[in-house]
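# here are the coordinates; sequence isn't available:
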């Protein structure tokens, strides 16, 4: 945990929300987590907000284009994986059976991004830094600390990502359902959860976790601010978590760890 100045190839480095209404989303998350929202200079491009806490950049916020809203696409928390060579990585993803759903795009002098869809159906972002490496701080309360894939075909996803990034996987002994911890160069880097019949109607997707000191307090505050509980706070062997939907439908998880060193 703590401050970050660089990320390994294959390591999650950033999360951002694509919202239907950027102003309302800004107010909700500032009020919920105590974040400060700073407008980015996009030099005439679409508006983009950087959330900060204690002066550390931790997540982003973007306005969803009207054409996407018209298609019924819900607000989405996007997860980004740091890569050394984004063009080579997207080409490799396609060769392995994935899909390049958003071609590589340079973001001013910050870096380059792209989106891919793995063969099991979930979309994830790729980021190659230039002047912007990603989150300045992770895992500590108020910051993102985990990235999780929900998929109906765990084996297909594991094969794809192991070949793309060299990820390895460890079966968690503490989860009530089969849970595969992602390891990137020996460091925990997220997890994979198999979607069962309870997920009927939901597409495969990645979700972001934010570390908090009190999951119940955050859940209660989210309700007061107009959010909804997808899953009320519940206990796990390593902490207490909840799944929350913001007032526009953007879904994320919060977790209060028993021991924050578990996220190192």
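Everything's here; your move. Quick caveat, the model's predicted, so the values are computed rather than measured.

# okay, CA-based contacts and neighbour counts for the rest of this
Noted.

# what about stretch 109-124, start to end distance?
The first and final residues of stretch 109-124 sit 22 Å from each other (Cα to Cα, to the nearest Å).

# sorry, that was for stretch 46-64
One end of stretch 46-64 to the other measures 9 Å (Cα to Cα).

# Next, the buried residues of stretch 152-164.
152, 154, 157, 158, 160, 161, 164 (16 or more other Cα atoms under 10 Å).

# And the helix or strand hosting residue 38, what's buried?
Residue 38 is part of strand 36-39 when elements are defined by DSSP states H and E. By 16+ other Cα under 10 Å, the buried positions in strand 36-39 come out as 36, 37.

# what's downstream of it, the next helix or strand?
With DSSP H and E, the next secondary element past strand 36-39 is strand 48-53.

# Contacts for that next one next, please.
Identification of contacts with strand 48-53 by Cα atoms under 8 Å, 6 or more residues apart in numbering yields 34-42, 57-63, 142.

# And stretch 107-119, by the same measure?
So stretch 107-119 is in contact with 42, 86, 90, 93, 97-106, 123-132, 156-157, 160, going by Cα under 8 Å, 6+ apart.

# Narrow the residues you listed to those in strands?
Secondary structure assignment by DSSP state E places 99-106, 123-129 of those in strands.

# Could you pull up the contacting residues of residue 249?
Neighbour list for residue 249: 74, 75 [criterion: Cα under 8 Å, 6+ apart].

# Can you tell me the SS state at it?
Residue 249 carries the three-state label coil when classified by DSSP: H, G, I helix; E, B strand; the rest coil.

# Look at residue 163 and give its secondary structure.
Quick answer, by three-state DSSP: residue 163 is helix.

# Tell me the spacing between it and residue 156.
11 Å.

# Residue 121 now?
Distance of residue 121 to residue 156, computed by Cα to Cα: 10 Å.

# quick one on the thing from earlier: now, of the contacts of strand 48-53, which are buried?
Buried subset of those (neighbour count, 16+ other Cα under 10 Å): 35, 36, 37, 57, 58, 59, 60, 61, 62, 63, 142.

# In strands, which of the residues you listed fall?
36, 37, 57, 58, 59, 60, 61, 62, 63.

# In contact with the third one, which residues?
For residue 57, the contacting residues are 50, 51, 134, 135, 136, 137, taking Cα under 8 Å, 6+ apart as the criterion.

# here's the one I want to compare it with:
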């Protein structure tokens, strides 16, 4: 089991979470789909639930809450990138042309976070760990295995994330219009162009599964939608899907390394 036991290097995707209109329905859906365990958390943290797989944290699910006078936020998965200084990251986001959506806040003693949009419009989070560094299981069925930025301007996006978090983008050999995003010389995610016209820039979360087709079938039976049916590609057999509340994510059975 690929367990993570130490904080992620700055710039590395370290956590994903979902803000859902019906939190309990989301908890039930992902429990049945991926085998997660999770329940509504303490009120002082807005009921935010830490979902676990085999007893280890893999993702968060919280209730969608709109600030007073603001529209209800969309139901989406958010990718968080690790940092060792959230305040410096916020300043770097602004300087590099990004937009701060939620400024730095303390989350109890677990860490400090902010949410921002890059200059192309993709929303992401930044996490500075204190007592909690993020996902403790990855690259395992039911856990996150890849994070991918879809953008209308790959060059601008690459420059932004390098300026803010030191992430280096490099074209991926043999794959058209695709770059890896690297931290410390290691690929930690992907960067590509938005495929469908009208699709807004976004970060896409990939969850590993042991059988893509059967997971997609189960998702449909539980009220989810299929946006891209299962297909084979260089990294494995994948599909892009939508949960019953509209959150988009990918599932993939990775090619054995």
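Received it, and whenever you're ready, just let me know what you need. The shown structure was predicted, so the numbers you read here are calculated from the model rather than taken from an experiment.

# sorry, back to before: report the two of the contacts of residue 57 of structure 1 separated the most.
Taking Cα to Cα, the two most distant members of these are 50 and 137; they sit 13.3 Å apart.

# So for these two, which residue has more residues nearby?
Neighbour count, other Cα atoms under 10 Å: between residue 50 of structure 1 and residue 137, residue 137 has more, with 24 against 19.

# you'd agree that one is up against residue 143?
Yes - the pair residue 137 of structure 1 and residue 143 qualifies as a contact (Cα atoms under 8 Å) at a distance of 6.8 Å.

# So for those two, which residues contact both of them?
Common neighbours of residue 137 of structure 1 and residue 143, using Cα under 8 Å, 6+ apart, are residue 58.

# What is the distance between stretch 48-59 of structure 2 and the centre of its chain?
Computed by Cα atoms, centre = their mean, to the nearest Å, the chain-centroid distance of stretch 48-59 of structure 2 equals 14 Å.

# Kindly check the end-to-end length of that stretch for me.
Using Cα to Cα, one end of stretch 48-59 of structure 2 lies 11 Å from the other.

# about what we covered before: counting contacts, what elements does the strand holding residue 38 of structure 1 pack onto?
When contacts are defined as 3 or more Cα pairs under 8 Å, 6 or more residues apart in numbering; DSSP states H and E, strand 36-39 of structure 1 sits against helix 22-33, strand 48-53.

# That one against structure 2, how far on average?
Average distance, strand 36-39 of structure 1 versus aligned residues of structure 2 after superposition (mean Cα distance after the TM-score superposition for structure 1): 2.2 Å.

# before we move on, back to that, output the buried residues of stretch 152-164 of structure 1 in a markdown table, with distance to residue 17 of structure 1 appended to each entry.
Listed next are the buried residues of stretch 152-164 of structure 1 as a markdown table, based on distance: Cα to Cα, whole Å:
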| residue | distance to residue 17 of structure 1 |
| --- | --- |
| 152 | 24 |
| 154 | 25 |
| 157 | 23 |
| 158 | 25 |
| 160 | 25 |
| 161 | 23 |
| 164 | 25 |
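
# And the residue mapped onto residue 187 of structure 1 from structure 2, how close does it get to residue 170 of structure 2?
Under the alignment (TM-score structural alignment), residue 187 of structure 1 pairs with residue 186 of structure 2. Residue 186 of structure 2 is 11 Å from residue 170 of structure 2, where distance means Cα to Cα.

# just residue 199 of structure 2 next, same as before
Applying Cα to Cα, the value for residue 199 of structure 2 to residue 170 of structure 2 is 24 Å.

# more neighbours, those two?
It is residue 170, of residue 199 of structure 2 and residue 170, that has more neighbours when counted by other Cα under 10 Å, with 14 against 11.

# my guess is that one contacts residue 180, does it?
Yes - the pair residue 170 of structure 2 / residue 180 is scored as a contact, 5.5 Å apart, by Cα under 8 Å.

# Now for the residue in structure 1 sticking out farthest from the centre: which residues touch it?
Distance to the chain centre peaks in structure 1 at residue 44, reaching 26.3 Å (criterion: Cα atoms, centre = their mean). Residues near residue 44 of structure 1 by Cα under 8 Å, 6+ apart: none.

# Likewise for residue 7 of structure 2?
Contact partners of residue 7 of structure 2, counting by Cα under 8 Å, 6+ apart, are 129, 133, 134.

# Scan the residues you listed and report the most crowded one.
Most surrounded of the contacts of residue 7 of structure 2: other Cα under 10 Å gives residue 134, at 27 neighbours.

# Surely that one is within a strand?
No - secondary structure of residue 134 of structure 2 (three-state DSSP): coil, not part of a strand.

# hang on, isn't it packed against residue 12?
No - in this structure, residue 134 of structure 2 is not within contact of residue 12 by Cα under 8 Å, at 10.6 Å.

# overlap in contacts of the two?
Common neighbours of residue 134 of structure 2 and residue 12 (Cα under 8 Å, 6+ apart) do not exist.

# Per the alignment, residue 241 of structure 2 pairs with which residue of structure 1?
In structure 1, residue 241 of structure 2 lines up with residue 244, judged by TM-score structural alignment.

# Could you tell me how many residues sit around that match?
Neighbour count of residue 244 of structure 1, defined by other Cα under 10 Å: 23.

# now residue 101 of structure 2
Neighbour count for residue 101 of structure 2, taken as other Cα under 10 Å: 13.

# Quickly note the distance from it to residue 225 of structure 2.
Distance of residue 101 of structure 2 to residue 225 of structure 2, given as Cα to Cα: 29 Å.

# Appreciated, that's everything.
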